[in-house]
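# Next comes the sequence, and after it the predicted model I'd like to discuss.
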Amino acid sequence: MHTRLLSPDQEGIAAACDLLSRGEVVAIPTETVYGLAGDARNPRAVAGIYQAKGRPSFNPLIVHLPDRAAAERFAVLDAQARHLADAFWPGALTLVLPLRQDAGIASLVTAGLDTVAIRVPAHPVAHALLSAFGGPLAAPSANPSGRITATTAAHVTDPENGLGGRIPAVLDAGACPVGVESTIVGWSGGEPALLRPGGVAAEAIEAVLGQRLLRSALDPDAPSSPGQLTSHYAPRAQMRLNALAAEDGEVMIGFGPIPGELTLSATGDLTEAAARLFDVMHRADAMERPIAVAPVPETGLGAAINDRLNRAAAPR
């Protein structure tokens, strides 16, 4: 299969809509990362997402919608969920919500759960596509399952490490400005819980809610939301974390005062580091040497960065 690049204009969006309406999958830009989109109501399209990514079918997908009103047609939002939606949508926050019985979402999307993960993306091209398509799009990250996430169209179309040749098209809108996946919040026993750190800092969510988010133990073999597998975002090379210097020919990824051949942010800026994370990991992996990564603080976006690094370095 030839994977073609679509321009982020009316013509490209119309071509993407045509493919999606025929049950095909298309990689699309969001402010977080590129997503591999398919019609969430079409079981064949959703199966195509899993097949292209090689994703295990017990790992649920995020449904992308244009606004909160659309979200309410597919899921039940209580007062807390509406409060978070109004504060952070459109944006890098995913909410895991009770699925409406008449939602019409393919069961593969939810991996058989009675909840659905929903996000309203802020990226203008993603929003234009959702408005033009007029339906829910399931869209996990547009990369082979477990491998480094794509934040540019070139990452997606890479035939060795991406999805080049596996999918028909990529809607190319340049680099993703946030650079890490969305934060995921769900509810456990009626209390809000952080299911995955991401592009919205947990501290900001807690400030809106006026309470701390639960951090409960997760079962990677039975995930309750996307992004909970132990080994994920992984390069081909082995990765060593919290390194102060390279050893034995490693590629050193620096941060702040700790230098390296590559760096997440020479100034120690966590926003810059998040935006650069996956691109730097792709570049390091291409050097075909073991990778060492400098320590990153666990505050703000650092929690999301460290979550991705820990999963990338996990035993496989």
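Happy to help now that I have it.
# make it CA atoms for all contacts and neighbour counts henceforth
Will do.
# Which stretches in this structure count as helices?
In the chain, the helices defined using DSSP state H lie at 10-21, 43-53, 68-74, 79-88, 107-110, 124-133, 153-157, 202-209, 270-286, 302-312.
# Excluding residues flanking it in the chain, which one is nearest residue 186?
Nearest non-adjacent residue to residue 186, counting by Cα to Cα, 6 or more residues apart in numbering: residue 96, 4.7 Å away.
# quick one: that neighbour and residue 118 touch, right?
Yes: taking Cα atoms under 8 Å as the definition, residue 96 is a contact partner of residue 118 at 6.4 Å.
# before we move on, back to that, ok, the residue nearest to residue 186 - contacts?
Applying Cα atoms under 8 Å, 6 or more residues apart in numbering to residue 96 gives the contacts 115-118, 184-187, 225.
# Roughly how far does residue 144 sit from residue 57?
Distance, residue 144 to residue 57, using Cα to Cα, to the nearest Å: 14 Å.
# One more: residue 148?
Residue 148 sits 19 Å away from residue 57, taking Cα to Cα as the criterion.
# And for residue 66?
Here residue 66 is placed at a distance of 26 Å from residue 57 (Cα to Cα).
# Looking at those two, which is more packed in?
Using other Cα atoms under 10 Å, the more surrounded residue of residue 66 and residue 57 is residue 66, with 24 against 15.
# re the thing from before, quick one: the helices of the chain as a markdown table, columns for distance to residue 37 too.
Output for the helices of the chain, formatted as a markdown table (distance: least, Cα to Cα, whole Å):
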| stretch | distance to residue 37 |
| --- | --- |
| helix 10-21 | 8 |
| helix 43-53 | 7 |
| helix 68-74 | 17 |
| helix 79-88 | 22 |
| helix 107-110 | 12 |
| helix 124-133 | 10 |
| helix 153-157 | 13 |
| helix 202-209 | 26 |
| helix 270-286 | 20 |
| helix 302-312 | 22 |
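# adding another structure so you can compare the two:
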Amino acid sequence: MICRKSDEESIQIAADYIRRGKIVVLPTDTVYGFSGIVDGRHYSFHTNEKICRIKGRDEKKHLIQLISKTEDIKKYTRDVIPDELLEKWPGPLTIIVHTFAKDGNFETTAFRCPGDEWLRKVIALCGAPIYSTSVNRSGFAVLDNIQQIKNEFGKEVDLIVDDGDKKNGLPSTIVSIDENGEVKVVRQGTVTVNNV
């Protein structure tokens, strides 16, 4: 199915698909992304595996998780995140923090609170973080032309939200917080961050 971001019901439609474990293509504040709900305590849709299968990506590589509010990050990590980073949210900054794994150990997870208000409303309606990764086959260029996205992935995803072409869209900046609380820049993107 295709809907336009400008459609009055687009937020509700996108959230309905995501809540039911469907894989959708959403416009973000950077580039188009494959999205699906992050599995919770009461359901397991395996959306991470589904997205990786479509991309041809190693399932062991974790996907970015999008949250609707800056303060939501505190639900998932005990890491102390410097205020100068949190002040850049909502926006195209991804922060890698330590989270609890299912086996009780720590793992690292990348979170972003996107700058696009429409997208934050979709995430809020989902009631859980959603995965996001660029729309492309693994090892190939990110697709920024909506018609190309429809042609390439229209039969493999359940919904595409059309917001026109995303020419020259830069990916998010990625930083990580290590065990000592130090911030390291992993990738400079749209937002400029110095090692803190």
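Looks like it arrived, so ask away. All figures in this text were calculated on a predicted structure; none of them were measured in a lab.
# What TM-score do the two superposed chains give?
Here the superposed chains carry a TM-score of 0.85, computed using TM-score structural alignment, normalised by the length of structure 2; 189 aligned residues with a Cα RMSD of 2.3 Å.
# Quickly name whichever of the contacts of residue 96 of structure 1 is closest to residue 277 of structure 1.
residue 184 (18.9 Å; Cα to Cα).
# Return the residue of structure 2 aligned against the closest one.
Mapped onto structure 2 by TM-score structural alignment, residue 184 of structure 1 lines up with residue 174.
# Counting neighbours, what do you get for its match?
Summarising burial for residue 174 of structure 2: neighbours were counted as other Cα under 10 Å, giving 23.
# quick one: contacts for it?
By Cα under 8 Å, 6+ apart, the contact list for residue 174 of structure 2 reads 93-96, 185-189.
# For those, work out which two are farthest apart.
Maximum pairwise distance in the contacts of residue 174 of structure 2, criterion Cα to Cα, is 14.7 Å, between 96 and 189.
# Which position in structure 1 pairs with residue 126 of structure 2?
Using TM-score structural alignment, the equivalent of residue 126 of structure 2 in structure 1 is residue 133.
# Residue 185 of structure 2 now?
By TM-score structural alignment, residue 185 of structure 2 lines up with residue 194.
# For its match, grab the count of nearby residues.
By other Cα under 10 Å, neighbour count at residue 194 of structure 1 equals 21.
# That one: what's its closest spatial neighbour, skipping adjacent residues?
Leaving out its chain neighbours, the residue that sits closest to residue 194 of structure 1 by Cα to Cα, 6+ apart is residue 185, at 4.8 Å.
# Also residue 3 of structure 2?
Using Cα to Cα, 6+ apart, the closest residue to residue 3 of structure 2 is residue 161 (5.0 Å).
# Could you do residue 139 of structure 1 as well?
For residue 139 of structure 1, ignoring the flanking residues on the chain, the nearest one in space by Cα to Cα, 6+ apart is residue 37 at 4.2 Å.
# Translate the one you found into the numbering of structure 2.
Matched across to structure 2, residue 37 of structure 1 falls on residue 35, judged by TM-score structural alignment.
# Could you check how many residues crowd around that match?
Residue 35 of structure 2: 30 surrounding residues under other Cα under 10 Å.
# Pull the contacting residues for it.
With Cα under 8 Å, 6+ apart, residue 35 of structure 2 has these contacts: 18, 23-26, 51, 130-133.
# One more: residue 177 of structure 2?
79, 81, 95-98, 183-184.
# Please identify the buried residues of stretch 141-148 of structure 2?
142-144, 146 (16 or more other Cα atoms under 10 Å).
# now swap in stretch 106-121 of structure 2 and tell me
Neighbour-count burial for stretch 106-121 of structure 2 flags 108-116, 118-121 (criterion: 16+ other Cα under 10 Å).
# before we move on, what about stretch 77-85 of structure 2?
The neighbour-count check on stretch 77-85 of structure 2 (16+ other Cα under 10 Å) flags 77, 79, 81 as buried.
# The first one pairs with which position in structure 1?
Alignment of residue 77 of structure 2 against structure 1 is given by TM-score structural alignment, with residue 75 as its counterpart.
# Please name the nearest non-neighbouring residue to its match.
residue 99 (4.6 Å).
# what do you get for residue 92 of structure 2?
residue 172 (4.6 Å).
# Next, work out how far apart the one you found and residue 186 of structure 2 are.
Residue 172 of structure 2 sits 11 Å away from residue 186 of structure 2, going by Cα to Cα.
# More neighbours: which of those two?
Higher neighbour count among residue 172 of structure 2 and residue 186: residue 172, with 22 against 14, using other Cα under 10 Å.
# hang on, the earlier thing: need the contact list for the residue nearest to residue 194 of structure 1.
Counting by Cα under 8 Å, 6+ apart, residue 185 of structure 1 touches 93-96, 192-196.
# which ones among these are found in strands?
Among the contacts of residue 185 of structure 1, the ones falling in strands (DSSP state E) are 93-96, 192-196.
# Just the closest of the residues you listed to residue 81 of structure 1, please.
Among these, residue 95 lies closest to residue 81 of structure 1 (Cα to Cα), at 7.4 Å.
# For residue 122 of structure 1, see how far away the residue nearest to residue 194 of structure 1 is.
Taking Cα to Cα, one finds residue 185 of structure 1 at 18 Å from residue 122 of structure 1.
# Thought residue 212 was touching the match of residue 185 of structure 2, still the case?
No: between residue 194 of structure 1 and residue 212 there is no contact under Cα under 8 Å: 9.3 Å.
# Run a quick neighbour tally on residue 11 of structure 1.
Residue 11 of structure 1 is flanked by 11 other residues according to other Cα under 10 Å.
# Aligned counterpart of it in structure 2, please.
Matched across to structure 2, residue 11 of structure 1 falls on residue 9, judged by TM-score structural alignment.
# Show me where the stretch 151-300 of structure 1 has its strands.
Here the stretch 151-300 of structure 1 has its strands, by DSSP state E, counting those that start in this stretch, at 169-171, 183-188, 191-196, 239-240, 251-254, 262-263, 291-293.
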